[in-house]
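J.: For reference, the sequence and a predicted model appear below.
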Amino acid sequence: MTVERSTPKLLAARAGVAERAVQSRHLRRVWGVPGTLLGVAAWPMDWRGHLHLRFNYWWQAHLLDCVVDAQLRSPNEARRQVVRRLVRGVRVRNLVGWTNDFYDDVAWLGLALLRAAKEVGVSRPSAVDAIAARLREGWTDHGGGGIWWKRDDDFKNVPANGPTAIFFARLAEAGGSRSDLVRSRSIVDWMEKALVDPESGLAWDGLHVHPTGEVREVETTIYSYCQGVLLGANLEQARTSTSPVWLDRVERLIRAVDKELAVHGVLRGHGGGDGGLFGGILLRYLAQAAVALPELDPGRAGAARLAADIVFLSAEAVWNNRTVAVSGPLFGPEWTTPAVVPSRERTPESDLSVQLGGWMALEAAALLERHDLRPS
């Protein structure tokens, strides 16, 4: 597949169009409460959507992350207020506080809140403290270490441990405890030891353990989501360490993703629902790696170029296979297949997650554009 060279700022413009479409179709107040916003889970929305009866906590965290990306791309006060209202919306709709029983959900909101504080100036330290406390309690020695996917469960997985490791590394960088960086590295090392396929170099999903701590079963499904968070977690360690091991793992993952999870450089999809976010998550961290690798180790320029190419090719496929709906483009779950406009029958395109995945892809490409990177 070839990519037409984009003129400067074209990729940023595409991301802006995606932003406006998602905001117009999905963002609504929570129960009419002033100063709140949330993303409605599906469009076209019915009365259940207007009432936010379906609350996908971690989708809202990624919505918040996307708005932070947009603010970095094109800062303005109106978007800062959207960040504030989304944060308040999550708290109002979650009812019981800032956390829930799923450690992966909590880690994603923690990451989004750290970015909102650092990049936008919208700070909620009590929320970050509550999230950090909840995640710290999730570590046990069952299965050799790691945190649980959910409280009172028997499953430990990369989707929970990856964002948690990134969260603790960034929390330490933001002035938190040095022990959080140690905790982050322990989680990354546990994932590498327990859940990386020695043949492909990709991360498996997770493992089930007996109450005694022994591993009962390993879930060997390969998701793009898992590769993204493991890549991001290793990249965070590389920023604070001179050891080459972290960048070795980052480079291994980039090359394995290109070989195993992309077709002509475009990431394969994982359908609607939660799967709609998977590709976008991976592209987010591939873009970060493409920017950071030349600075951390100029000798890894080839891996950085490969990561950038996957981002550009995937984002181009997202854009080329969009369809047009109310308020702008609508993206599909499989980026090499034309999207369809939902009708009475729900399609994956209905899901906020799928639209966020496409928006994330375009923001990842726009990030590279801001760093003067171009398609090969």
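T.: Yes, it's here. What you are looking at is a predicted structure, and each value in this text was computed from that prediction instead of being measured.
J.: Every contact and neighbour count from this point should use C-alpha atoms.
T.: Will do.
J.: For this structure, which segments count as strands?
T.: Under the criterion DSSP state E, strands of the chain are mapped to 27-28, 38-39, 155-157, 206-209, 215-219, 262-263, 266-267, 323-325, 328-330.
J.: who touches the fourth one?
T.: Same thing as strand 206-209. 142-143, 154-158, 195, 215-220 (Cα atoms under 8 Å, 6 or more residues apart in numbering).
J.: for comparison:
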Amino acid sequence: MYRDWAQAAERAIVTRHLRRVWGLPGTVLGRSGWPPTPDQRLHWHWNYWWQAHLLDCLIDAQLRAPEPARAATIQRFVRSILVRNFGQWSNEYYDDMAWLGLALQRIGVSAPLAAILSELRSAWTPDGGGGIWWRKGEKFKNAPSNGPAAILHARVGEVERARDLLAWMERTLVDPDTGLVWDGLRLNDQGSGGELVKAIYTYCQGVFLGACLELSEVDAAARTIRAVAAHCAPGGVLRGQGGGDGGLFAGILARYLALAAKRLPGVEAETARELVLTSAESCFTGAADVHGSPLFSPEWTQPAVTDPVRGPTRDLSVQVGAWLLLEAAATLE
């Protein structure tokens, strides 16, 4: 069932969103909206980190049901990121680069991965007690950058750096009362005077959990799952956080909950599994049928709005977030 749902999500998103870049042969990226605005038709608005997660979903699908055509699409997709990013792999956001690095690491693309790892290493400073910056030129360190960077460093064997980043999040961003992970730490221009940003996003829980899993920090991973179940999943369904970037947040958490369900012992593994599967069922059954393919809602407990298609439902991020969830559920089937 879940594999079928993941396949349906793939078909819908590939059909609606994947198009050539500037009409160039051998290129393909995801349009940021459907129906697309004029600038989205041209990939002028393309959003680097949404594309990184779309690439990750294509890789998930290839692992689920290998096909030569999809393998070729993945290779074209990687080349197209370089084309659309004007010949470079980096951008201003360290979390964006970490996400692309994670996707590239899964398919063994070494040259751009090396460039991204170099960027991430350079982002570490002692300001605020350690950790990496969120964005170049800003004095803000957060879970969305340090979490995926820690996962990537761990996966390429740079375990000491990964542990440093996870330790910084643990001592700086974990709420001692709830076990939830806050967003980040904002410093002044001199790199001191930290102010905690205590916003709670499903994104932050997911990347912290993922880092714990890569580094076998079982107790911290279990604590995070309990916190998510208690505070981020009313009725057992992961809470949505709107369109735009927020459309990806719950899908990211679902990916690492599925990994936790397979790697952890005890009751928390079952809790993680139930969160993913319950969310997947609510997400898919709440999708609208558009020409025989599902269109997903940004809030998985609510039906998708399609008449007319408007608001966050049309965002690529929202659709990829659902696809992330359904691929995660498929791994647990």
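T.: All right, it came through fine. These numbers come from a predicted model, not from an experiment.
J.: Got a TM-score for the pair?
T.: Put the two chains on top of each other and the TM-score (TM-score structural alignment, normalised by the length of the second structure) is 0.98; 333 aligned residues with a Cα RMSD of 1.1 Å.
J.: rewinding a little: filter the contacts of strand 206-209 of the first structure to the buried ones?
T.: 142-143, 154-158, 195, 215, 218 (16 or more other Cα atoms under 10 Å).
J.: which position in the second structure aligns with Arg54 of the first structure?
T.: Matched to the second structure by TM-score structural alignment, Arg54 of the first structure sits across from His45.
J.: Please apply the same query to Ser224 of the first structure.
T.: So Ser224 of the first structure corresponds to Thr202, using TM-score structural alignment.
J.: Also Thr140 of the first structure?
T.: Under TM-score structural alignment, Thr140 of the first structure pairs with Thr125 in the second structure.
J.: What's the local residue count around that match?
T.: 14 (other Cα atoms under 10 Å).
J.: Then Ala222 of the second structure?
T.: 24.
J.: and if you look at the one 4 residues further on?
T.: Neighbour count of Arg226 of the second structure, defined by other Cα under 10 Å: 19.
J.: residues contacting it?
T.: Taking Cα under 8 Å, 6+ apart, one finds 268, 271 in contact with Arg226 of the second structure.
J.: Identify the residue nearest the residue mapped onto Arg79 of the second structure from the first structure in space, chain neighbours excluded?
T.: Mapped onto the first structure by TM-score structural alignment, Arg79 of the second structure lines up with Arg88. Nearest in space to Arg88 of the first structure, with sequence neighbours left out and distances taken as Cα to Cα, 6 or more residues apart in numbering, is Thr36 at 5.5 Å.
J.: Return the residues in contact with the aligned partner of that neighbour in the second structure.
T.: By TM-score structural alignment, Thr36 of the first structure lines up with Thr27 in the second structure. With contact taken as Cα under 8 Å, 6+ apart, Thr27 of the second structure is in contact with 19-21, 76-77, 79-80.
J.: got it, and Lys198 of the second structure?
T.: 182-184.
J.: Distance check, Ala280 of the second structure against Pro308 of the second structure.
T.: 25 Å (Cα to Cα, to the nearest Å).
J.: dump the residue contacts of the corresponding residue of the first structure for Leu238 of the second structure.
T.: Counting by TM-score structural alignment, Leu238 of the second structure corresponds to Leu267 in the first structure. By Cα under 8 Å, 6+ apart, the contact set of Leu267 of the first structure is 261, 279, 310, 314, 335.
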